[in-house]
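Enquirer: the amino acid sequence is not available; the structure is as follows:
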């Protein structure tokens, strides 16, 4: 029996056009009509996630920034797990020593010191999830991220760390240089109190240990009086693994990393083939027959 469905966004709920397909939308609404809780769990900020979900006509709780923030259906913050200023500075120092590019997610927005690299990072995430989509199409989507104000330019990240009114949620690290990524990862592994994951071929995501999709999902389920054993989670990349380990029905997308597929007993179609809808329909059918 399934009482809760959690789904990742990029490479999972969203298709190659970065939209929620009609089939996925209808499957989610059908689940909600049957009293099943639906939760979106994403590495995106709330603003970047909200407008896509709202455009599809879906209302649900959202786990943002890999679990650093949870918002209810009304958009109210119900949970936060940030990185303390001193720890954020330590992370930034380690990354700067490698010369690698990174962005900062806070409770007030997403920031970059380099516009062009910000474009390249989003292109990488989108292309990882949808390798057949044209570079031009993906790049235009990435540029809209700036135009819509979902990412802001800042001269120095230091002003964010010294601003007591802002809570740092996540570092999103990016490079095409495998050696540089490896060096950055090694330095990060020496830092205590952080969770390291990934959502693309050339990126690293850094959060507080308490800011993981699985941790946030377990807290949300507990608050709602729901059992993790009766929850389903769908995803495609490493930052989804913690929530897959937390539920009774982990489902890998057809386009998921091999590591994700190896862990999950259930595999659905790709994000371009309405894999989320198919996984939901299968779960609902099994629930009806149980």
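Expert: Arrived safely, thanks for sending. Computed from a predicted structure; not experimentally measured.
Enquirer: CA atoms for contacts and neighbours, from now on please.
Expert: Fine.
Enquirer: can I assume residue 279 is in contact with residue 273?
Expert: No: if you go by CA atoms under 8 Å, residue 279 and residue 273 don't touch, sitting 11.2 Å apart.
Enquirer: want to compare, so here's the second one:
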């Protein structure tokens, strides 16, 4: 019997409009009345998760930054698996060498070097992977001015300043496959890093001990449920470790074939309410 359901957010909980469907919320409410609890396991940081945790009335801890942190409902840190700053410097050196577009996740902030330059590179990136209009560009401009965005002007100097002892993760965006592969190959050679693709145009870099499976295990332990009583639902390669941990694993229909091979079951896409389809089967 499923007692705990762990959900990825992007591509799983959210539909293609970036929203939780009413059908999903009704299924969640029905399962909760039956005694099933929910948690979130995501690559996002806490400021980008709170809205969804609140809308789902989640009270259990959540795993953020791909399991780099497990946080309580009030934001307290229950577990942290960060990249020590000296190791982060090595990853940073490689990213700069490849002229990468990337974010640094640190202390509930997203660190970038220059807002104007970063914004233009974001616009260029999204133009390359999908059709975007002026409205979408305006949304990107709003996002880069969000309170959790931190402009440092000189990341190397910031890393050497003594302020950060560690960071949670790097998030890398690159639409050219050959450049993404070159970065991946070089980063994978660095001991202590967990490097993986969460999307065909992105890389994520965590500490080698950090993944969603480890984060989910910590949450299940805190809740007092066994792995076989846990269901994990997701769509990306960063969800595979929680598939391996959970007794029941479900890949979204919009997941890649490789991700689907790691799951016991496959449901509909996030445009088809695939999450709700699965949850309704357990009512």
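Expert: Everything's here; your move. This structure is a prediction, so every number in the text was calculated from the model and none was measured.
Enquirer: before we move on, back to that, comparing residue 279 and residue 273 of structure 1, which residue is more hemmed in?
Expert: residue 279 (24 against 18; other CA atoms under 10 Å).
Enquirer: structure 2: which residue goes with that one?
Expert: Residue pairing (TM-score structural alignment): residue 279 of structure 1 is matched to residue 278 of structure 2.
Enquirer: can I assume its match sits in a helix?
Expert: Yes: under DSSP: H, G, I helix; E, B strand; the rest coil, residue 278 of structure 2 sits within a helix.
Enquirer: count residues in the vicinity of the nearest residue to it once chain neighbours are set aside, would you?
Expert: Nearest residue to residue 278 of structure 2 in three dimensions, chain neighbours excluded: residue 267, at 6.5 Å (CA to CA, 6 or more residues apart in numbering). Close neighbours of residue 267 of structure 2, defined as other CA under 10 Å, add up to 20.
Enquirer: the nearest residue to residue 102 of structure 1 once chain neighbours are set aside: what secondary structure?
Expert: Closest residue to residue 102 of structure 1 apart from its sequence neighbours, by CA to CA, 6+ apart: residue 173 at 4.1 Å. For residue 173 of structure 1, the assignment made with three-state DSSP gives strand.
Enquirer: got a list of what residue 173 of structure 1 touches?
Expert: 100-103, 203-206 (CA atoms under 8 Å, 6 or more residues apart in numbering).
Enquirer: which residues of the stretch 101-250 of structure 2 fall in helices?
Expert: Residue ranges of the helices in the stretch 101-250 of structure 2, as given by DSSP state H, counting those that start in this stretch, are 115-129, 134-144, 155-160, 177-188, 212-223, 240-245.
Enquirer: centroid residue for structure 2?
Expert: residue 43 (1.4 Å; CA atoms, centre = their mean).
Enquirer: and what about it, helix, strand or coil?
Expert: coil.
Enquirer: how near is residue 16 of structure 2 to residue 233 of structure 2?
Expert: In this view, residue 16 of structure 2 and residue 233 of structure 2 are 17 Å apart by CA to CA, to the nearest Å.
Enquirer: which of the two has more neighbours?
Expert: The neighbour comparison of residue 16 of structure 2 against residue 233 (other CA under 10 Å) goes to residue 233, with 30 against 14.
Enquirer: so what's that one up against?
Expert: Residues counted as contacts of residue 233 of structure 2 (CA under 8 Å, 6+ apart) are 5-8, 12, 239, 243, 249-252, 275.
Enquirer: drop anything exposed from these.
Expert: Burial by neighbour count, judged by 16 or more other CA atoms under 10 Å, picks out 5-8, 12, 239, 243, 249-252, 275 from the contacts of residue 233 of structure 2.
Enquirer: which stretch among the helices of the stretch 101-250 of structure 2 comes nearest residue 93 of structure 2?
Expert: Closest approach to residue 93 of structure 2 among the helices of the stretch 101-250 of structure 2 is made by helix 155-160 (8.9 Å; CA to CA).
Enquirer: thinking again about what came up before, roughly how far does the residue nearest to residue 102 of structure 1 sit from residue 188 of structure 1?
Expert: As judged by CA to CA, residue 173 of structure 1 and residue 188 of structure 1 stand 11 Å apart.
Enquirer: contact partners for the residue nearest to residue 274 of structure 2 when sequence neighbours are not counted?
Expert: Once flanking residues are discounted, residue 274 of structure 2 sits nearest to residue 268: 3.8 Å by CA to CA, 6+ apart. Residues near residue 268 of structure 2 by CA under 8 Å, 6+ apart: 252-254, 274-275, 277.
Enquirer: do residue 46 of structure 2 as well
Expert: Contacts of residue 46 of structure 2 (CA under 8 Å, 6+ apart): 64, 75, 108.
Enquirer: switch to 10 Å and redo it
Expert: Each residue near residue 46 of structure 2 by CA atoms under 10 Å, 6 or more residues apart in numbering is listed here: 53, 62-65, 69-71, 75, 107-109, 148.
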